[in-house]
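K.L.:
Need coordinates for the following:
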Amino acid sequence: MDAQSKSFLYQYLNNASPTGFESSGQQIWLDYLKPYTDTYFTDVYGTAVAVVNPEAKYKVVIEAHADEIAWFVSYISDKGYVYLKRNGGSDALIAPSKRVNIFTKKGIVKGVFGWPAIHVRDIAKDEAPKINNIFLDLGCESKQEVLDLGVHVGCVAVFDDELTELNNKFWVGRALDNRMGGFMIAEVARRLKENNVKLDYGLYIVNSVQEEIGLRGAEMIAARIKPDVAIITDVCHDTLSPMYKPVEQGEQACGRGPVLSYGPAVQNNLLDMIIDAAEQNNIPFQRMAASRSTGTDTDAFAYSSGGIASALISLPLKYMHTTVETVHKDDVENVIQLIYNTLLSLKAGHDFRYIK
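P.N.:
All right, here's what the predicted structure looks like:
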């Protein structure tokens, strides 16, 4: 990874982009992509799309989602403690002792998730952190003091953690799900431009909003673009890390390459093209069965606009929806290479139908 890519990665990953409030991260992402694409557009809820060959009739999407889990302020007590609701799949169990940034019209307000000490709790009846008992301490002694800081019901709070490296092999941080995907598709666009690749179709590099609350951004943008093909990248669980059940959840692990999903939403002819690209370019990959749905933006694209040939390339990840989400550097590079080489093998007008 060169210095330019690494600088973008850190700037993009360290920026907060909670669901419904993704615009600052989207601007960072678009600014990076502008030199490598022909044009761009955004929709009313903030999904960002950079385009190569916008005049082309045959349209191919590569997509990730931009949003991260967070919290909404929902109640402020008379003593100045702040209670919350989830914004996406936030985990109350990991919250105590974490620092947060609360975003207000006056700027960022710092807070901490407080929790009583172990020796003052009744261990036999010890209650786990839950959404109805975790709270933020902003250093205020009254509700009015909280309000004076600019914090009100509806403000969004994000864990205050940044991207780091682990043993020079892994990236670690919050929101790798799925801003690492946004990074990877941006790198694909950069490499196409720098290698002077001339595509004979329109390429739409899509960074969707609001995936964490039900694939909403992808639903909106798929209906607008109406692509012929969609290749989605997201994350999946490293099931060889402790406390997973590979017999039930499949066997996927960091460091073994991108994970390719099988399931009704995945168009098998497109999947075969991706597998061919992997095998022809010696890119390691893993397989996963997704059952009824993938749970990713793949589902939104596949079933939009009369049906779009869609497939999912996942990045294996440890500790999803924590502040120490962990991915292997080699997997990041191999996802980029797999998407890149699949795009090289795809030609305008390709008909993915099973029966012709």
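K.L.:
C-alpha only now, for contacts and for neighbours.
P.N.:
Fine.
K.L.:
tally of neighbours for the closest residue to Thr39 other than its chain neighbours?
P.N.:
Once flanking residues are discounted, Thr39 sits nearest to Val51: 5.3 Å by Cα to Cα, 6 or more residues apart in numbering. Using other Cα atoms under 10 Å, Val51 has 23 other residues around it.
K.L.:
Grab the longest helix from this structure for me.
P.N.:
helix 176-194 (DSSP state H).
K.L.:
tell me the angle the next helix or strand after it makes with helix 176-194.
P.N.:
Under the assignment DSSP states H and E, the closest C-terminal helix or strand after helix 176-194 is strand 202-208. Orientation of strand 202-208 against helix 176-194 (axes from the mean of the first three to the mean of the last three Cα atoms, to 10 degrees) gives an angle of 160 degrees.
K.L.:
rewinding a little: wait, doesn't the residue nearest to Thr39 sit right on Gly202?
P.N.:
Yes: using Cα atoms under 8 Å, Val51 is in contact with Gly202, at 7.1 Å.
K.L.:
which other helices and strands contact whichever strand or helix holds the residue nearest to Thr39?
P.N.:
Using DSSP H and E, Val51 falls within strand 48-52. Judged by 3 or more Cα pairs under 8 Å, 6 or more residues apart in numbering; DSSP states H and E, strand 48-52 is in contact with helix 23-33, strand 39-42, strand 202-208.
K.L.:
And that strand, how far out from the chain middle?
P.N.:
17 Å (Cα atoms, centre = their mean, to the nearest Å).
K.L.:
tilt between that strand and helix 23-33?
P.N.:
Taking the same axes, to 10 degrees, one finds strand 48-52 and helix 23-33 inclined to each other by 10 degrees.
K.L.:
in the next helix or strand after strand 48-52, what's buried?
P.N.:
Per DSSP H and E, the first helix or strand lying C-terminal to strand 48-52 is strand 59-65. Neighbour-count burial for strand 59-65 flags 59-65 (criterion: 16 or more other Cα atoms under 10 Å).
K.L.:
so what does the longest helix of the chain touch, helix or strand wise?
P.N.:
Against helix 176-194 (3+ Cα pairs under 8 Å, 6+ apart) you get helix 3-14, helix 23-33, strand 59-65, strand 202-208, strand 229-237, strand 325-328, helix 329-345.
K.L.:
Could you also give me the structure for this next sequence, so I can compare it with the first?
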Amino acid sequence: MDKKSKSFLEKYLNNASPTGFESSGQEIWLDYVKPYIDEYFTDTYGTVVGVINPSADYKVVIEAHADEISWFVNYINDDGYIYVQRNGGSDHQIAPSKRVNIHTDNGIVKGVFGWPAIHVRSKENEEKPTLKNIIVDVGCESKEEVEKLGIHVGSVMTFDDELLELNKNYWAGRALDNRMGGFMIAEVARRLKENGKQLPFGLYIVNAVQEEVGLRGAQMIAQRIKPDLAIVTDVCHETTSPLYDRIQSGLQKAGKGPVLTYGPAVHNNVLKLIIEAAEKAKIPFQRAAASRATGTDTDAFAYSNEGVASALISLPLKYMHTTVETVHKDDVENVIKLIYEFLLKVKNGQDFRYIK
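P.N.:
Model (predicted):
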């Protein structure tokens, strides 16, 4: 990874982009991809789309989602303690002792998730963290004092954690799900431009919002673009670290390559072409199976309009929905390579139908 890519990755990942409040991160992403695209557009809720060859009739999407899990202020009691509600799949069990940034019109207000000391907790029937008992302390002694800081019900907060390198081979931090995907599709656009590759179709590089609350951004933008083909990248569970059930979740290991998913929303002919691209370019890959839905924006694209040939290329991720989400650098590079090589194999007007 060169200095330019690393600088973008760190700036983009360290920025907060909670679901529904993604605009600052989207601006960072757009500034990076602008030199590599012909034009861009945005939609009402903040999804950003960079376009190469916008006049082409055949439309191919590569997509990631831009939002991260977070918390909403739900209730402020008379003593100034803040109770929260999830914004996306935030984990109440990891919250105690974490620092948070509360986003207000007056700027960031710092807070902490407080928790009683081990000395005073009952050892026989120890209470565990739940949404009913975790609280945020911002150093105030009354509700009025909290409100004077600009905090109100509906204020959004994110964990105060940044990207770090682990032993040279890994990236760790919050929101790798799935802004690492946004980084990867941006790098695909950069490589196409810098390598002088001319695609025979229109390429739509989509950084969608609101995935964490039900694939909402992808649903909206799929209806607008009406693509012929969609390749979605997201994260999947890395299952070799302790406490994962491989019988239930399958075997996906960090450093062993992108994960290709089989499932109803994944078009088999598209998947076959991805595998051919991987084998030709000697890119390692792994396989996974999805029961019913993939749980990613793949589902939104596949079942949009009259049906869009879609596939999912996943990045193995340790410790999903924590502040220490961890990925192997080789996997990041190989996802970028695989999407790039796949695009070079797609023909203008390619028909992926099973029966013609």
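K.L.:
Surely Phe201 of structure 2 touches Lys345?
P.N.:
No: counting by Cα under 8 Å, Phe201 of structure 2 stays clear of Lys345, with 11.5 Å between them.
K.L.:
hmm, back to that, what is the nearest of the buried residues of strand 59-65 of structure 1 to Ala189 of structure 1?
P.N.:
Comparing those against Ala189 of structure 1 with Cα to Cα picks out Ile62 as the nearest, at 9.6 Å.
K.L.:
Now do the same for the closest one: its match in structure 2.
P.N.:
Aligned counterpart of Ile62 of structure 1 in structure 2: Ile62 (TM-score structural alignment).
K.L.:
In this structure that match contacts Asp228, no?
P.N.:
No: using Cα under 8 Å as the test, Ile62 of structure 2 is too far from Asp228 to be in contact (11.5 Å).
K.L.:
of all the helices and strands packed on helix 176-194 of structure 1, which lies closest to Asp122 of structure 1?
P.N.:
Nearest of these (Cα to Cα): strand 325-328, 31.8 Å.
K.L.:
how much does the closest one stray from structure 2?
P.N.:
Following the fit onto structure 2, the mean deviation recorded for strand 325-328 of structure 1 is 0.1 Å by mean Cα distance after the TM-score superposition for structure 1.
K.L.:
Kindly report the same for stretch 229-237 of structure 1.
P.N.:
Stretch 229-237 of structure 1 sits 0.2 Å off on average (mean Cα distance after the TM-score superposition for structure 1).
K.L.:
And that stretch, what's buried?
P.N.:
229-237.
K.L.:
what's the closest of those residues to Arg287 of structure 1?
P.N.:
Of all these, Arg287 of structure 1 sits closest to Cys236, with 11.2 Å by Cα to Cα.
K.L.:
Near the residue nearest to the closest one when sequence neighbours are not counted, how many other residues are there?
P.N.:
Nearest non-adjacent residue to Cys236 of structure 1, counting by Cα to Cα, 6+ apart: Pro316, 4.9 Å away. For Pro316 of structure 1, the tally of surrounding residues (other Cα under 10 Å) stands at 26.
K.L.:
re earlier: which among the helices and strands packed on helix 176-194 of structure 1 is found nearest to Glu279 of structure 1?
P.N.:
That would be helix 329-345 among these, by Cα to Cα, at 9.8 Å.
K.L.:
Just want the angle from the closest one to strand 202-208.
P.N.:
Using the same axes, to 10 degrees: helix 329-345 of structure 1 against strand 202-208 is 150 degrees.
K.L.:
now helix 329-345 of structure 1, how far from the centre of its chain.
P.N.:
Counting by Cα atoms, centre = their mean, helix 329-345 of structure 1 comes out at 17 Å from the chain centroid.
K.L.:
buried set for it?
P.N.:
Buried, per 16+ other Cα under 10 Å, within helix 329-345 of structure 1: 329, 331-343.
K.L.:
Which part of structure 2 matches it?
P.N.:
Using TM-score structural alignment, helix 329-345 of structure 1 pairs with 329-345 in structure 2.
K.L.:
The longest helix of structure 1 against structure 2, how far on average?
P.N.:
So helix 176-194 of structure 1 averages 0.1 Å relative to structure 2 (mean Cα distance after the TM-score superposition for structure 1).
K.L.:
Check which residues of stretch 344-354 of structure 2 are buried.
P.N.:
Within stretch 344-354 of structure 2, the residues that count as buried by 16+ other Cα under 10 Å are 346, 352.
K.L.:
Ok, stretch 146-159 of structure 1 next?
P.N.:
Result for stretch 146-159 of structure 1 [16+ other Cα under 10 Å]: buried residues 146, 149-152, 155-159.
K.L.:
nearest to Cys254 of structure 1, of these?
P.N.:
Closest approach between the buried residues of stretch 146-159 of structure 1 and Cys254 of structure 1, by Cα to Cα: Phe159, at 24.2 Å.
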